[in-house]
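Participant: Here is a sequence together with a model predicted from it:
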Amino acid sequence: MKSDVEIAQQATLAPISRIAADLGIDESEYEPYGRDKAKLSLTLLDRLKDRPNGKLVLVTAINPTPAGEGKTTMNVGLSMALNAIGKNAISALREPSLGPCFGLKGGAAGGGYSQVLPMEDINLHFTGDFNAIGAANNLLAAMLDNSLFRGNPLGIDPQRVVLRRVVDMNDRALRSVLIGLGRRTDGIPRQGGFEITVASEVMAILCLTSGIKDLKERLGRMVVAYTPDRDPVTATDLQAVGAMAMLLKDAIKPNLVQTVENTPAIIHGGPFANIAHGCNSALATRMALKLADYTVTEAGFGADLGAEKFLDIVCPSAGVAPDAVVLVATVHALKYNGGVPRAELSQENLVALDAGMANLEQHLENLDKYGVNTLVALNRFPDDTDAEIALVRERCARLGVQVVTAEVFEKGSRGGLEMARAVVEVCERPHHYHRLYSSELGLREKIETVAREIYRADAVNFSPRAQRQLENLTRLGFGSLPVCLAKTQYSFSDDPAKLGAPRGFEITVRQLVLRAGAGFVVALTGDILTMPGLPKVPAAVGMDIDEDGHITGLS
């Protein structure tokens, strides 16, 4: 089979003007970025505000493994398959980050014959959204340090600056740095650091905002530092909001592209799911719901991270709820959770598969707590046996959950027809979505609820630092905010080595990070980092471009 980039380069793309016209978008409501991409104007939402929403389908997955689950591939394949059976569907996705693209994970535009295009552009600089987000964040950081240098009129405690600069690259050397060194005119020396752009609060704000006015209000609420008395200093205090919003004037607009089969796709925003809320922008989802009968969105990593945050943070903020949830799994990944080494995953092993099913079943039990209707989509590999598929079906049947198989990677929409028909049927069932916890609970109780109900932790331990932060955030009036637990994506626990459905463990919260503008509090657990590092052999090593501009090694 051809590589992802070869399939992408040989696909025939329709002019973006045709994709827009087919959706009923007027020429005045989009701005072309070349032939294959366009920015959608927010005036589109104003015009369509009275149009009923279509159905919302959330694609999530079991905990990711080295075997790969293909969640984005299934998202794209499902949207194409829905169109193939006569439905009007749009795929809504996050934008890929350069860090994991050149690091370990690779790109995030789907794969095989189930991709969004132009794949090279989407995986690289795209329309410049991440650059704008980074610039807005770093402008705020520069204005903060300038205020310190100019006599510190806001009374900022240099030891309590919480805003960090960002760069969209995995670079562990920037996690902790000393700034302001050199001459007196080079600034006030202090310890600082960098986060990857997708961990920036500006990214989270952009992905939850409802428009320019709301964007500016959220940016203004960003807490960048504290005084010696632990009172917050905000972006509004630094008078940075107008300039930041100006830098984001185009980045706030969702991006229209298409799949290999010319199904429309809206790609916008890209917060990580293990250190942020892990979903495409609310604006993109709301636009898609007005433009299509079915919107297929996704939440990053496993359902214990992405889906939990989509259902507890994004849905209440955006005013939406899924009509169906598709939980993606593979036989390979389930066997890996059952203890099979990666090199042996292609061999039939019903005993290990049966043990690994505990991971899938816990995700299903968790989703049921939200009152949503769920089906399991098995991303089928060529070496999956009929006996293995039958085992998965039988175990899920005990929970009353339907299982469908899909081969969209190799066959495109033809490989997802069963999945599409099942999704249509599930969307017609009544659902009773509700959040896992009430906003009236305190921050500690919300964290403990997620850890107990979703992870199955016996207890949550708070470091002395986290305990002080809990008390101060509650004192400042932020106790009603939802929580965003940052942990490893590989396990229900905060230990990536504990696969399957571990029991008898405790979660440790070492630090809390207030995201007042985004509207949630991040709880950092385990060894989770907001600036990843590169692996021993980065994916960048295998990438190249020739004299004719043809890219190789990108996936």
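Facilitator: Perfect, I can see it now.
Participant: hey, let's count contacts and neighbours off CA atoms from now on
Facilitator: Noted.
Participant: I'd assumed residue 399 was in contact with residue 393.
Facilitator: No: if you go by CA atoms under 8 Å, residue 393 and residue 399 don't touch, sitting 10.2 Å apart.
Participant: which one of those two has more residues nearby?
Facilitator: Set residue 393 next to residue 399 and count neighbours by other CA atoms under 10 Å: residue 393 wins out with 18 against 11.
Participant: Against residue 331, how distant is the more buried one?
Facilitator: Remark: distance between residue 393 and residue 331 (CA to CA, to the nearest Å) = 11 Å.
Participant: next, the one to line up against it:
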Amino acid sequence: MLSDIEISRQAQLQPIETIAQEFGIIPAELTLFGSTKAKINLSIKQRLKDNRDGKLVIVTAVTPTPFGEGKTVTTIGLTQGLQAIGKQACACIRQPSMGPVFGIKGGAAGGGLAQVVPMEALNLHLTGDIHAVTSAHNLAAAALDARLYHETRLGAEEFTQASQLPALDIDPNKIMWRRVVDQNERSLRQITLAQGASNGPIHDGGFDITAASELMAILALSRDLQDMRARIGQIVLALSKSGEFITAEQLGVAGAMTVIMSEAIEPTLMQTLTGAPCLIHAGPFANIAHGNSSIIADDIALKLADIVVTEGGFGSDMGFEKFCNIKARQSGKAPDAAVIVVTVKALKANAELADGEARDEMSKLQAGFVNLAWHMRNVAQYGVPVVVAINRFESDSFEELAWLKAEVLELGAFGCEVSEAFTQGSQGATQLAQTVVHATEAGGEFKYLYELEASIEAKLMTIAEIGYGASGVNLSPLACAQLQTLKQKGFEHLPLCVAKTPLSISHDPKVKGAPSGFELPITELKLNAGAGFITALVGKVMTMPGLGVRPGYLNVDINEHGEIVGLA
């Protein structure tokens, strides 16, 4: 079989104007970026406001493994399968960060015959949204350090006379706004700023990856430009020496930040290999952010499509949980059905085996099934019909697939289908598409995991015990102090966004299967006032990834024809 990039390059693409027209988008609502991608103007929301909403399907997965479960392949394959059975379908996915693209994960366009194309465009820059987030974020960091420098240099009274601005009295040891860059760069996690004469008070800082920026979360959760402007103004950047929050609005930088992101708020339209529309917008990671594409993209797609297929990052303990408890709260749209992607290889890798214990392949599969069973129960507790998609690999035996399907149905899933979208495209996902359609029509009684009125401690306990299977939580002294500050400042009503490893349901990436009885260590509580949630950092989770010993960029180059090669 050809590589993903070869398949993408050989595809017969339709002009993006044709994709838009067939989907119900008029030319005046498009800003073209060449012939294969276009921005959608938000004026479309007013035109479509009276349209009936379609059904919303979220694709999630079992706990990730090095083999890859094919969640995006299934998202795109299902969209193509829905199109093949006569449904107007649209996929809504996140924009890939170049950190993982050139690091270890590779691209995020799907794969095989279930891709968004051209895959190079999706994986590299697209229409510049991530760069806009990076620039707007770092403008706030520069503005904060400049204000600190000038107030320190002149003193409060002289600064106010010179600038006609009130002195903010920034505490250099309480600056909360780190810088960002869209690459994996562990050496920037901790840095020292303002070294050298006349550069301001020396203080500690650091970088996160752009996907972890609160601005990225704001982009994904905003309803329109005015909402984004208001949210950016509410961002807490630092504390004053008297302990007061200093916001982007108070610093006077919120308007300029919004201007930089004023085009990024528009989703980008692309197409799948079969010409199905796909909206790409925002790119928050699910391990350190909320892991879902934008509310705006969903809103537009739901007004035009019968069924919209979106995707939550990593397993159901990550992106799906945050979709339900953060995104659905802010969008007002709960999923009508959920698809859990699983592979035989993934379940074998998730088997909790004793050291040196030998098992045959079927026994490994049976031992690892507890992980899928956990994710099925996790999704079902939200009142959403569950369909399991077995993403088939060539090495899977008929016996293994038959056993797995029978066990899934025995456990009470709405349906279970083998997907061969990777090798067969839309035809490999038509049965899955039929089952998903029936699931969306079955109806459910969606419910949140916790109520916003509960205390922060109660919400943490609920996520830990019911969301992960832990026996409780353990807050560090820093987290305890931050908890008291959040309560005093009136932010106890916000939902929680847990930042933890995606490689285990627990906080320990080495623990497989369906762990229970562990204590969840909360190391830090970080306010994201603009995004509208509190991030709870668990264990040693990193907000800036690093490159491995053999990064993906080693394979990427340009050939003699000027074509990109080696992009995964």
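Facilitator: Structure received. Model, not experiment: these values are computed from the prediction.
Participant: So what does residue 362 of the second structure match up with in the first structure?
Facilitator: If you follow residue 362 of the second structure across to the first structure using TM-score structural alignment, you land on residue 350.
Participant: List the residues that contact the closest residue to its match other than its chain neighbours.
Facilitator: Among residues not flanking residue 350 of the first structure along the chain, residue 388 sits closest, at 6.3 Å (CA to CA, 6 or more residues apart in numbering). Residues counted as contacts of residue 388 of the first structure (CA atoms under 8 Å, 6 or more residues apart in numbering) are 331, 348, 349, 350, 353.
Participant: Narrow the residues you listed to the ones also in contact in the second structure, please.
Facilitator: For the contacts of residue 388 of the first structure, the aligned pairs still in contact in the second structure (both residues aligned by TM-score structural alignment, their matches' CA atoms under 8 Å) are 331, 350, 353.
Participant: Including distance to residue 548 of the first structure, could those go into a markdown table?
Facilitator: Converted to a markdown table, those look like this (distance: CA to CA, whole Å):
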| residue | distance to residue 548 of the first structure |
| --- | --- |
| 331 | 40 |
| 350 | 49 |
| 353 | 47 |
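Participant: List just the nearest of the residues you listed to residue 26 of the first structure.
Facilitator: Nearest to residue 26 of the first structure among those is residue 331, at 44.8 Å by CA to CA.
Participant: What is the aligned counterpart of that closest one in the second structure?
Facilitator: In the second structure, residue 331 of the first structure lines up with residue 344, judged by TM-score structural alignment.
Participant: And residue 277 of the first structure, by the same measure?
Facilitator: Matched to the second structure by TM-score structural alignment, residue 277 of the first structure sits across from residue 290.
Participant: Could you pull up the residues touching that match?
Facilitator: Residue 290 of the second structure makes contact with 217, 284, 318, 319, 322, 323, 326, 497, according to CA under 8 Å, 6+ apart.
Participant: just to revisit the earlier point, show the contacting residues for the match of residue 331 of the first structure.
Facilitator: For residue 344 of the second structure, the contacting residues are 365, 390, 392, 393, 396, 400, 401, by CA under 8 Å, 6+ apart.
Participant: Any of these buried? List them.
Facilitator: Buried members of the contacts of residue 344 of the second structure, scored by 16 or more other CA atoms under 10 Å, are 365, 390, 392, 401.
Participant: Determine which two of those are furthest apart.
Facilitator: Farthest-apart pair in those is 365 and 392; separation 14.0 Å (CA to CA).
Participant: Quick one: neighbours of the equivalent of residue 178 of the second structure over in the first structure, just the number.
Facilitator: Aligned by TM-score structural alignment, residue 178 of the second structure pairs with residue 164 of the first structure. Residue 164 of the first structure has 19 neighbours, counted by other CA under 10 Å.
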